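[1] sequence and computational prediction follow.
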Amino acid sequence: MKTREIKELSVKELQERLDNDKAILSRLKLNHTISPLDNPMQIRDVRKQIARVATELKLRENKQ
C-alpha cells in the first residue's frame, strides 16, 4: 500500500490495518522460525507497512 493510499483511509481503517499487519507479521515470524520462508523479504515489507501506518496515525493524533 502506497503512502498516498494510506492518507486516504480513516483513523478507524488505519487502526484496523495496523492490527491486521501486526498479526500477519507475527505469523510470518513464527512460520519463518519453524521452516524458512520462500521469500523472507516479506517480513521486512510488512514491518515497513506497519511503520507507515503507525506514522500516519501518529501524525493525525498530533494534528488534533
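    Looks like it came in fine. As the structure is a computational prediction, the values presented were derived from the model and not from experiment. Numbers count the residues shown, from 1 in each chain.

[2] CA only for contacts and neighbour counts going forward, please
    Will do.

[3] pull up the gap between residue 14 and residue 52, please.
    According to C-alpha to C-alpha, to the nearest Å, residue 14 and residue 52 sit 10 Å apart.

[4] which neighbours do the two have in common?
    Listed contacts common to residue 14 and residue 52 are residue 6; contacts here mean C-alpha atoms under 8 Å, 6 or more residues apart in numbering.

[5] next, the one to line up against it:
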Amino acid sequence: MNSLNIRSLSVHDLLKQIKENQKKYQNIKFNHHIKPLKNPMEIRSIRRKIAKLKTEYNKKINGRKI
C-alpha cells in the first residue's frame, strides 16, 4: 500500500488497517522468536506500514496538512 492509497482511506478504514497490521506484527514477531523467519525484513516493513498509517490517522484527526 503506497502513500496515495493511505491518504485516500477514511478514518474508520485507517483504524481498521492499523489494528490488522498490529495483529499481524505481533504474530510474526512471536513466530520469529520460536523459529527464525526466512525473511526477517518483513518485521521492519510491517512496523513502518503501521507508522505510516498512524501518521495519516493523526493528520486526519488533528486536521493538519503536512
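    Right, received. Where do you want to start? This is a predicted model, so every value here is computed, not measured.

[6] care to give me the TM-score?
    The TM-score (TM-score structural alignment, normalised by the length of the first structure) is 0.97; 64 aligned residues with a C-alpha RMSD of 1.0 Å.

[7] and the residue nearest the centre of the first structure, what does it touch?
    The residue lying closest to the centre of the first structure (C-alpha atoms, centre = their mean) is residue 50, at 2.5 Å. Contact partners of residue 50 of the first structure, counting by C-alpha under 8 Å, 6+ apart, are 18, 21-22.

[8] buried subset of those residues?
    18, 21-22 (16 or more other C-alpha atoms under 10 Å).

[9] which stretches in the second structure count as strands?
    Counting by DSSP state E, the second structure forms no strands at all.

[10] and the helices in it, which stretches?
    3-7, 11-34, 41-62 (DSSP state H).

[11] neighbours around residue 38 of the second structure, how many?
    A count of neighbours around residue 38 of the second structure, defined by other C-alpha atoms under 10 Å, yields 8.

[12] fine by me, thanks again.
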